[in-house]
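Asker: model this:
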Amino acid sequence: MIAEKVADHFKNIRRKVEAGQRLDFEDGLVLYDPRVPLQELGELANHVREQKHGNVAYYNINTHLNPTNVCIYRCRFCAFRSDLRDPKGYTMSDEQVLARGAEAFENGCTEMHIVGGLHHKQPYEWYRGMLEQLTAAYPTIHLKAWTPVEVGWFEFLTKMSVREVLDDLRQAGLGSMPGGGAEIFHSEVRDQICEHKADSHKWFEVHREAHRLGLRSNCTMLYGHLEEAFHRVDHLLRLRELQDETGGFQTFIPLAFHPENTELANLKKPTALADLRNLAVARLMLDNISHIKAYWIMLGIETAQVALHYGADDIDGTVRHELIYHDAGATTPEFLTVQRMRDLIAETGREPVERDTLYRHIHRDPSDYRKWTVGAPTATVGT
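Answerer: Reported below is the predicted structural model:
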């Protein structure tokens, strides 16, 4: 009888989606119910995905910069952080940061993704200075930097307001913000996995202020640890609410928890089926966020490819020097070539489209891959 009720509810969800109606909290719980066949859920998410993006799938050419892993926080899910005197700990010099910029430029990168630990011995000027130096040396590379956790730390260090910190970082070269630090917003879970880190209120405050300043940002959710479906749906609806208010989120990235080398190493990594369900549910619930990213570093290449038919329209980029997920046991390659990225997308029957951080077309000089120009914004079908 219960299974029949779930099936009937899913039929109603399908009718709502096909009519362009918004799904609610109870709908989200049903979508996470394992009695809803994953294939049918995927087909519905793919319907929405193709309504928005047709047959294209996006990628970019990017590199990661994690300037230090020394961190004052001890989040239970994190394998990246280190204590100051731990042999694993490191802090990059200005020369090393600029060398990473040079490498990015030589490889045609349009974006640097910059996040790291909260080093209690480094002043705010060290973090700001990275942006300023990279912008001066490589002005064409977009700097997507610092999560709300780091911005909250900068607020503490400087005694400036969040808005003042963000405005100062923007003047130094900040182009947009990543979505990290969201984890799970609900306090029942957040207090267990990252008790002392910036709370959900701070996360939303920082993104709200960033959007008001004209900065675009991404948003994330870490799943597959201590949370339940209730917490995931609550998380998605909070994101949707802020997007209704500001319209500043570009992309949602569901992130699977990797337990290796963390304090939660007793847990099992989410399965590929769980990964696909989270992507599909996100596409259906987040009707006002344009893009859903299947982050291949976290998912694995094969699952990321399948995800392009389960709601995702983006698989991220070439991703040089990713450390955070690899420290937690990710076995994916350290980076992919551009041709490999394009082939992976084409193998799924999708059309590969290179975009920049702000979802504008990138046009490459065929004689010199380091030379490129920004074109028109990528089209969203039906909007």
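Asker: For the rest of this, base every contact and every neighbour count on C-alpha atoms.
Answerer: OK.
Asker: neighbours of the residue nearest to residue 217 when sequence neighbours are not counted, just the number please.
Answerer: The spatial neighbour of residue 217 that comes closest, neighbours along the chain excluded (Cα to Cα, 6 or more residues apart in numbering), is residue 177 at 4.6 Å. Neighbour count of residue 177, defined by other Cα atoms under 10 Å: 26.
Asker: Find the helix or strand that residue 16 is a member of.
Answerer: helix 2-18 (DSSP states H and E).
Asker: related to what we said a few turns ago, surely the residue nearest to residue 217 touches residue 211?
Answerer: No. The pair formed by residue 177 and residue 211 falls short of the contact definition of Cα atoms under 8 Å, at 9.8 Å.
Asker: between these two, what contacts are shared?
Answerer: residue 217 (Cα atoms under 8 Å, 6 or more residues apart in numbering).
Asker: where along this protein do the strands fall?
Answerer: Remark: strands assigned in the chain by DSSP state E are 56-60, 62-65, 111-114, 142-145, 174-177, 216-223, 249-256, 291-292, 314-317, 351-354, 360-365, 368-377.
Asker: still on that earlier bit, in the helix holding residue 16, which residues are buried?
Answerer: Applying a neighbour-count criterion of 16 or more other Cα atoms under 10 Å, one finds 6, 7, 9, 10, 13, 14, 17 buried in helix 2-18.
Asker: correct me, but residue 229 touches residue 27?
Answerer: No. The pair formed by residue 229 and residue 27 falls short of the contact definition of Cα under 8 Å, at 11.4 Å.
Asker: between these two, who's got more neighbours?
Answerer: Neighbours around residue 229 and residue 27, counted as other Cα under 10 Å, are more numerous at residue 27. The numbers are 20 against 17.
Asker: Give me the spatial nearest neighbour of the more buried one, chain neighbours excluded.
Answerer: Leaving aside its sequence neighbours, residue 27 sits nearest to residue 13 (Cα to Cα, 6+ apart; 6.7 Å).
Asker: State the distance from that neighbour to residue 45.
Answerer: Here the criterion is Cα to Cα, to the nearest Å. By it, residue 13 lies 11 Å from residue 45.
Asker: want to put them side by side, so please do this one too:
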Amino acid sequence: MATTFDTRALTRPVTPPEVSAFRRAKLASGDPRWRTSWWVGVLVLVLFAVVFPLVVGANVGVLARSATAGLVAGLVLLAIILAVGIILPNRGSRVRWERMLRAEEFARANAMEFSPRSGSPPYQGAIFGVGSDRKVVEHVWSTRGPVADCGTYRYTTGSGKDRRVHTWQFAAVRLEGPLPHMLLDARANNTFLGSNLPATFSADQRVSLGGEFDRHFDLYCPQGYGFDAFYLFTPDLMAHLIDHTQALDVEFVDEWMLLYSRGGLSPTEPRTWERLAQISDTVARLMRDRSRSYRDPRVAEQNRQALAAVGPVAGPPSIAPQGRRLRRGVAWRSIVFTAVVIIGYQLLRHLVNSD
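Answerer: Below you'll find the predicted structure:
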């Protein structure tokens, strides 16, 4: 049966009274996920609206040698700042609540759940577990069906001036059994420094499947699992990956297929769910079949050795320890580039100062 999502709620006309009623109901529910830190924006606006007009007005007064001119300039600037500071945030807030209203209706129509904000996802993929303040916003998920999760994931690295918020969009698709840890790093979204992913994996785990596939993806799998990759990535699967996921990074870890994008998997866009339906019926369907039948021969050998040593070993078929996680590597290209920039900057400063 083909995967379908009813996306009408994401595009239907929404009236301002509907949005206002939805907002009031959610804020009145007491659910902390719906609370907004509006007071921070108000505080910044008030400070800016008071300090900036005072400074500008004083300077205008001095230049024009007229206290009246300075007062008028300050008041005009204050009116402009307040108008812009009130109108734009209100419009942005209205658009946000309208988007959440549609997302919740979409989730309800498709037997899914929606949350404006959720905690750190439990997945073991390349973009997760990095940095601090990890959360998912505009989060749609389901406990049923293969397409389990979709949202915008954010985390923070650094502090002070180096503090940076990273944003990814992701989707999680259930498989029917565990697979070796494998990563398809899409070349379409990489830079001259290499992968755009926050995690770097050891280059000796790269596996070439040949032909057009290698022009679209860099495949990483644990050492010794190259033959398994050839078994799993059959020509029809590779063709579907190129057709439907070539701009996405795809990771297989434990019993999940994870899709990553910087801007192509927004859960509030109908195109995202049309794309996920296609992926579910092509790439994910084939990988579910593979995961159902795949058996890691290393597990059987390890069980045989354990049986000989200590007796029967209970438990379902799984993945050998060496196949469960890729080994991390070092981003040498980025390190070298950063070193060259720093050295070049210092040399330039020295040349300028010597003149």
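Asker: Would you give the TM-score for this superposition?
Answerer: The TM-score (TM-score structural alignment, normalised by the length of the second structure) is 0.25; 160 aligned residues with a Cα RMSD of 7.3 Å.
Asker: Going by neighbour count, which residues in the helix or strand harbouring residue 231 of the second structure are buried?
Answerer: In the assignment (DSSP H and E), residue 231 of the second structure maps to helix 226-232. Buried residues in helix 226-232 of the second structure, defined by neighbour count with 16+ other Cα under 10 Å: 226, 228, 229, 232.
Asker: so what secondary structure elements neighbour the helix holding residue 16 of the first structure?
Answerer: Contacts of helix 2-18 of the first structure with other secondary structure elements, assessed using 3 or more Cα pairs under 8 Å, 6 or more residues apart in numbering; DSSP states H and E, are made with helix 25-31.
Asker: Give the buried residues for the helix it packs on.
Answerer: 27, 28, 29, 30, 31.
Asker: okay, these in TSV with distance to residue 136 of the first structure next?
Answerer: As requested, the buried residues of helix 25-31 of the first structure are arranged in TSV below (distance: Cα to Cα, whole Å):
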residue	distance to residue 136 of the first structure
27	49
28	46
29	48
30	51
31	48
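Asker: wait, which of these is closest to residue 243 of the first structure?
Answerer: Nearest to residue 243 of the first structure, judged by Cα to Cα, of the buried residues of helix 25-31 of the first structure is residue 28 at 17.6 Å.
Asker: gap between the closest one and residue 40 of the first structure?
Answerer: Shown here: residue 28 of the first structure relative to residue 40 of the first structure, a distance of 15 Å by Cα to Cα.
Asker: One more: residue 364 of the first structure?
Answerer: Here residue 364 of the first structure is placed at a distance of 39 Å from residue 40 of the first structure (Cα to Cα).
Asker: which residues of the stretch 51-200 of the second structure fall in strands?
Answerer: Listed from the start of the chain, the stretch 51-200 of the second structure has strands (DSSP state E, counting those that start in this stretch) covering 113-118, 132-141, 147-157, 164-186.
Asker: what helices or strands is the following helix or strand past the longest one leaning on?
Answerer: Spelled out, that is strand 164-186 of the second structure. Scanning forward in sequence from strand 164-186 of the second structure, with DSSP H and E defining helices and strands, the next element found is strand 206-207. Packed against strand 206-207 of the second structure, as judged by 3+ Cα pairs under 8 Å, 6+ apart, are the following elements: strand 217-220.
Asker: hmm, 10 Å instead?
Answerer: If contacts are counted by 3 or more Cα pairs under 10 Å, 6 or more residues apart in numbering; DSSP states H and E, strand 206-207 of the second structure sits against strand 164-186, strand 217-220, helix 226-232.
Asker: Output the ones you listed in TSV; the columns should cover distance to residue 259 of the second structure.
Answerer: TSV is the format used below for these (distance: least, Cα to Cα, whole Å):
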stretch	distance to residue 259 of the second structure
strand 164-186	5
strand 217-220	13
helix 226-232	18
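Asker: can you tell which of the ones you listed is closest to residue 261 of the second structure?
Answerer: Taking Cα to Cα as the criterion, residue 261 of the second structure comes closest to strand 164-186 out of these, the separation being 5.2 Å.
Asker: relative to strand 132-141, how tilted is the closest one?
Answerer: In this structure, strand 164-186 of the second structure runs at an angle of 60 degrees to strand 132-141, with axes from the mean of the first three to the mean of the last three Cα atoms, to 10 degrees as the basis.
Asker: Buried residues in strand 164-186 of the second structure, which are they?
Answerer: If you call a residue buried by 16+ other Cα under 10 Å, then strand 164-186 of the second structure has these buried ones: 166-186.
Asker: Report the angle between it and strand 147-157.
Answerer: Here strand 164-186 of the second structure runs at 130 degrees with respect to strand 147-157, directions being taken by the same axes, to 10 degrees.
Asker: No further questions, thank you.
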